[in-house]
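*Asks:* need a 3D model of the sequence below.
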Amino acid sequence: MVNWRRCLYLAHRWLGIGLCLLFAAWFFSGVVMMYIGFPRLSVDERLAALPALQAESLQFGPRALLAQLDGDLQIDSLRLSTVTGRPAYLLRTAGREQLGMFADTGERFTEFGTGDALRAAAVYAESLGIAAGYGPTYLGRIGMDQWSVSSELHRHRPLHRVSLNDARGTQLYVSSRTGEVVRDTSTSERAWNWLGANLHWIYPLQLRRHGEVWYWVVVVLSLTGLVSILSGAVIGCMRLRWRKRYRGRDVTPYRGAMKLHHLLGLWFLIPLTTYLFSGLMSMGPWGIFDEDVPYATQRASYRQVPPAQSALQGSAGAEELRQVLVARPHSREVVWHWLAGWPHLYTVGGGNSREPLTMRPASVGAAVPVDWTQAALAQLNAMMTGHAVSAVDTLTAYDNYYYVHHDDWRPLPVLRVRYDDPAQSWFHIDLATGELLNCLTATGRLERWLYNGLHSLDFQFLINRRPLWDLVVIALSVAGFVLSLTSVVIAWRRLRPKSRRSPGRPARKLRPDSTAVAQPTS
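*Replies:* All right, here's what the predicted structure looks like:
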């Protein structure tokens, strides 16, 4: 007959031995990630590194680019920006292909080379006022390295890596498809990430380049850790005595590291369990958070972008854009978007300030008093035919479902429109531009709590009261780290070579459960 107690103790012991160092690394790296995230180029950083668009350099309008494309091509995004110091139109197709044209000469983009990457880096450094020792240095062309494994960079590969030779040790990654700087890293950022994101996400390049393998490694380790936690919880409760205490005073039979491990594991059982469980939820295992109607489909229905040949009908040409840039000399970009098939555009300035445009001759460059609420509601109702609006709210401050954390950016105010469809959809509309920002269903809201809420403690009463959030997260992480260290000590005692006993000295008998190693959560 199977002795279930013995199986429980053995499972917990050897899972603890196998995972204790990983769990300690997870807790430590989580604290590092609170302050130093994985390298990326934030919205604010990207805009700050762009020079203001110069009206006199603009010789061609966006229709000149579309005229060179397949007339049936579907546009995903279009903007006027700066590439290697020159004004350029950047277009992404619905198939995620990157296309472009320089607005000063009408020259179509081809692949950007070494010289282009160095010019892009020089413009970046000049715009940010970075003092480089002797100018940018080209470090090579790469497909992927440790700091560029993110899937969002796939459409820009291969990448050019350039060093700015500045005091921060800045290295830039330049797209060979668009000539844009798409990522920046510094020496300290790279160093800390070996103790932060690379540890926490199990992110070595050799593993991460194989996305499916990496996914299952994280899922299996998370599930194994949960088994370790639950087995430890059962053992911990079984070994706890409130009456007939051990040695007349202790609720635990253990001493030293085992005692601390036993008590800490029970005291912090709930936060430790939810921490590891939410880490598993971050992977969306087995498609549990997949939507019946993908957001990309809803966004396409809201925008209804015509084919390329007619996508910009009635929109601005080169002369009108020059007038806009004269009226708004601090504009970094001009962005086109569509609502119900009609093109709209706005300028983006420093600090991500956005101003819609009107092309009426008498008021070129003036802000448009567009009633985006009515226009957006009309289009959403057309999309959601058969379902009624259950609520319409204007958000002027972040809440539990529309918020930012750390250095992220989201526009305010926004319009939230709720529907009574089976998915219980909530749409968020940018009231400055009329753009659809996202759609949050009941499934998405559940994911928000099971992952962000439980893993990062993204609760408004905490993240709006920093450093309270910092203190709570660090305290729980320290508890988990100490618990993990007790597992390391216990595991070492179990695995270290046994010293020889003196001749004639009998071996001390141990209870079957006295050497069990309890294991912390992630």
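
*Asks:* please make it C-alpha for all contacts and neighbour counts, starting now.
*Replies:* Noted.

*Asks:* distance of Leu437 from Leu377?
*Replies:* The gap separating Leu437 from Leu377 is 14 Å, by C-alpha to C-alpha, to the nearest Å.

*Asks:* got it, and Asp184?
*Replies:* Using C-alpha to C-alpha, Asp184 is found at 39 Å from Leu377.

*Asks:* quick one: Arg299 and Glu435 touch, right?
*Replies:* No: the pair Arg299 and Glu435 does not pass the contact test of C-alpha atoms under 8 Å, sitting 9.4 Å apart.

*Asks:* counting contacts, what elements does the helix or strand where Leu8 lies pack onto?
*Replies:* Using DSSP states H and E, Leu8 sits within helix 4-33. Other elements packing on helix 4-33 under the criterion 3 or more C-alpha pairs under 8 Å, 6 or more residues apart in numbering; DSSP states H and E are helix 187-195, helix 197-200, helix 211-238, helix 468-495.

*Asks:* structure for this one too, so we can compare:
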Amino acid sequence: MPVLLFIHRWIGVALAVFMVGWLSSGLVIANSGSIALTRAAQLAHLPSLAPQPGWLSAEAAVAAIAASRENFTRGASVADARLVRLGDAPAWIVENSRGDRLAVSAVDGALVDISPTLAEQIARKWLLAEKSAAGLAYLDTADSVVGVRNAELLKPFHRFAALDDAGTIIVVSAKSGDVVQAATRFERGLYYAGAWLHLFRPLDLLNAGEFRRTALTYAGGFAFIGALTGVIVGLVKWRPGFFGRPTYSQGRTQPYREKWLKYHFWAGLIGGVFAALWAGSGFLSTNPGQIFSPATASPAELALYYGAGRQSEGAPLPAVSEKIVELRWSRLGDAAVVTAYDRDGTRHALAGASAIDDGALISAAARLAGSTAIAAHEPLADYDSYYVAGHGQGAAERPLPALRVDLADAGHTSLYIDPADGRLLLKLDDSRRKFRWLYSAVHHWDFGWFRDFHLARRSGS
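*Replies:* Presented below is the predicted three-dimensional model:
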């Protein structure tokens, strides 16, 4: 007991201020969300597409890339391309199974250099969609911008300051031409007070970003130990009198008479349980020792899933209404489909195939599974306990309906597939199911009734 008290006291002293800051920054995240733009926000600000006769098909754009950038297609499949306007010019944004992106002109098939000049045009279109007449000033081109998801695949970034009262900064990816961030001064302040501190981003400024995950792991582990020892001390001293066992004098269930010490006992015991759960789940979030399987399918698995496909010239681009801002070409094996999106994020079926048939979806799952058999498949009209929107993934990233394909392997792997375009949305096995409950459910409270509660929604944003 003396050793336990010593560990609890001194680890508690060392971690008390840290835990206050860490939990406070977590609450800022929970109530402010992320400054990274969602796909829904990006679609809402795109200019009308208005395809013209003679524009290249997605297949032609992919062929142009294969001819000029062999490394882009070597060892990787191309299964996704988006036709948008970059500034005023139409371009296909082509992505391979490694996540690499290239922009190709839909007019002549030339690679598009997303220079600061073109990025400024894109940023001005964003402001126009915001109905803002603010001017725009180029800041810099940087490899690192705080608060951007998938930064390694999208860098470098062109940054522009909108000359408005809110201090808005717009960030454009030089790889894809996407506006990946448009945050006001206040929103950036919330990010720095929240995620920047909570995730130890200051280490990036010290050129120690590669140690950030390790630092988070150790901090979470020490915080968990400190909270857990406090809970154990409290439980040892607690005498509730169950089953006729003795209590303290005058029927007290704890040893203290002073109000402050009584408060410390109960607040420490009850709050310590929550602190231990949050710290422990935060410790697990870094996947220490790789005890959980990877969160996403590997590039090799994606290449198998999407398959090689047959080379074709592609059909002419369909005529679409004025409200359409993006055409998305998706390929799965030999099947291909083009889907139109408007600013509301609504998908519109076009003439011809409007979805990939179930046979092609099951065949793709079988390619990924290899020698493992398909155990079952089931259409989903609603989210389940594992396939849910949240954590920066909205309805665009987690669409419904979906198809779940279960594999007959030892890990009971499930594949969640978008039947509209064949995208592999989620790969889940028993290890990731445990992670979902041990980390996500405990840390974000994104289950059951809490999923619809304000705190769970914000912490999942």
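
*Asks:* what's the TM-score here?
*Replies:* After superposition, the two chains reach a TM-score (TM-score structural alignment, normalised by the length of structure 2) of 0.86; 444 aligned residues with a C-alpha RMSD of 2.9 Å.

*Asks:* mind listing what's buried along the helix holding Leu8 of structure 1?
*Replies:* Under the neighbour-count criterion of 16 or more other C-alpha atoms under 10 Å, helix 4-33 of structure 1 has 8-33 buried.

*Asks:* re the thing from before, buried deepest among the helices and strands packed on helix 4-33 of structure 1, which one?
*Replies:* helix 197-200 (a mean of 20; mean count of other C-alpha atoms under 10 Å).

*Asks:* what's the matching residue for Phe38 of structure 1 over in structure 2?
*Replies:* In structure 2, Phe38 of structure 1 lines up with Ser34, judged by TM-score structural alignment.

*Asks:* surely that match touches Gly392?
*Replies:* Yes: contact status for Ser34 of structure 2 versus Gly392: in contact at 7.5 Å, counting by C-alpha under 8 Å.

*Asks:* the more surrounded of those two?
*Replies:* The neighbour count for Ser34 of structure 2 versus Gly392, taken as other C-alpha atoms under 10 Å, is higher for Ser34 (26 against 18).

*Asks:* for the more buried one, helix, strand, or coil?
*Replies:* coil (DSSP: H, G, I helix; E, B strand; the rest coil).

*Asks:* and it, how far from Ala223 of structure 2?
*Replies:* When distance is defined by C-alpha to C-alpha, Ser34 of structure 2 is 25 Å away from Ala223 of structure 2.

*Asks:* for Asp406 of structure 2, same thing?
*Replies:* Taking C-alpha to C-alpha, one finds Asp406 of structure 2 at 38 Å from Ala223 of structure 2.

*Asks:* now Leu15 of structure 2
*Replies:* Taking C-alpha to C-alpha, one finds Leu15 of structure 2 at 7 Å from Ala223 of structure 2.

*Asks:* Gly422 of structure 2 too?
*Replies:* Distance, Gly422 of structure 2 to Ala223 of structure 2, by C-alpha to C-alpha: 43 Å.

*Asks:* which one of the helices and strands packed on helix 4-33 of structure 1 lies closest to Pro62 of structure 1?
*Replies:* Smallest distance to Pro62 of structure 1 across the helices and strands packed on helix 4-33 of structure 1 (C-alpha to C-alpha): 37.0 Å, for helix 211-238.

*Asks:* could you pull out the helices in the stretch 251-400 of structure 2 for me?
*Replies:* 259-285, 299-306, 358-369 (DSSP state H, counting those that start in this stretch).

*Asks:* now those in a markdown table, with distance to Arg149 of structure 2 and mean neighbour count?
*Replies:* Below are the helices of the stretch 251-400 of structure 2 laid out as a markdown table (distance: least, C-alpha to C-alpha, whole Å; neighbours: other C-alpha atoms under 10 Å):
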| stretch | distance to Arg149 of structure 2 | mean neighbour count |
| --- | --- | --- |
| helix 259-285 | 17 | 18 |
| helix 299-306 | 18 | 21 |
| helix 358-369 | 26 | 18 |
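
*Asks:* in a markdown table, list the ones you listed along with distance to Trp437 of structure 2.
*Replies:* A markdown table is the format used below for those (distance: least, C-alpha to C-alpha, whole Å):
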| stretch | distance to Trp437 of structure 2 |
| --- | --- |
| helix 259-285 | 9 |
| helix 299-306 | 25 |
| helix 358-369 | 25 |
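
*Asks:* who wins for proximity to Asp178 of structure 2 among these?
*Replies:* Ranking the helices of the stretch 251-400 of structure 2 by proximity to Asp178 of structure 2 (C-alpha to C-alpha) places helix 299-306 first, at 22.3 Å.

*Asks:* what range does the closest one cover in structure 1?
*Replies:* Using TM-score structural alignment, helix 299-306 of structure 2 lines up with residues 296-303 of structure 1.

*Asks:* need the residues that contact that stretch.
*Replies:* Here stretch 296-303 of structure 1 makes contact (C-alpha atoms under 8 Å, 6 or more residues apart in numbering) with His337, Trp338, Leu339, Ala340, Gly341, Trp342, Gln379, Leu380, Met383, Leu436.

*Asks:* in ChimeraX, how would I select the buried members of those?
*Replies:* A single ChimeraX command selects the buried members of these (16+ other C-alpha under 10 Å):
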select :337,338,339,340,341,342,379,380,436
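
*Asks:* and the contacts of stretch 296-303 of structure 1, which is closest to Arg108 of structure 1?
*Replies:* Checking these one by one against Arg108 of structure 1 (C-alpha to C-alpha), the nearest turns out to be His337, at 21.7 Å.

*Asks:* can you find the partner of that closest one in structure 2?
*Replies:* So, by TM-score structural alignment, His337 of structure 1 is matched to Ser330.

*Asks:* how close does that match sit to Ser440 of structure 2?
*Replies:* Distance from Ser330 of structure 2 to Ser440 of structure 2, counting by C-alpha to C-alpha: 31 Å.

*Asks:* one more: Ala36 of structure 2?
*Replies:* 20 Å.

*Asks:* cool, Ala376 of structure 2 as well?
*Replies:* Counting by C-alpha to C-alpha, the gap from Ala376 of structure 2 to Ser440 of structure 2 is 26 Å.

*Asks:* with Asp108 of structure 2 instead?
*Replies:* Using C-alpha to C-alpha, one gets 47 Å for the distance from Asp108 of structure 2 to Ser440 of structure 2.

*Asks:* tell me which of the two has more neighbours.
*Replies:* Between Asp108 of structure 2 and Ser440, counted using other C-alpha under 10 Å, Ser440 has the larger neighbour count: 20 against 14.
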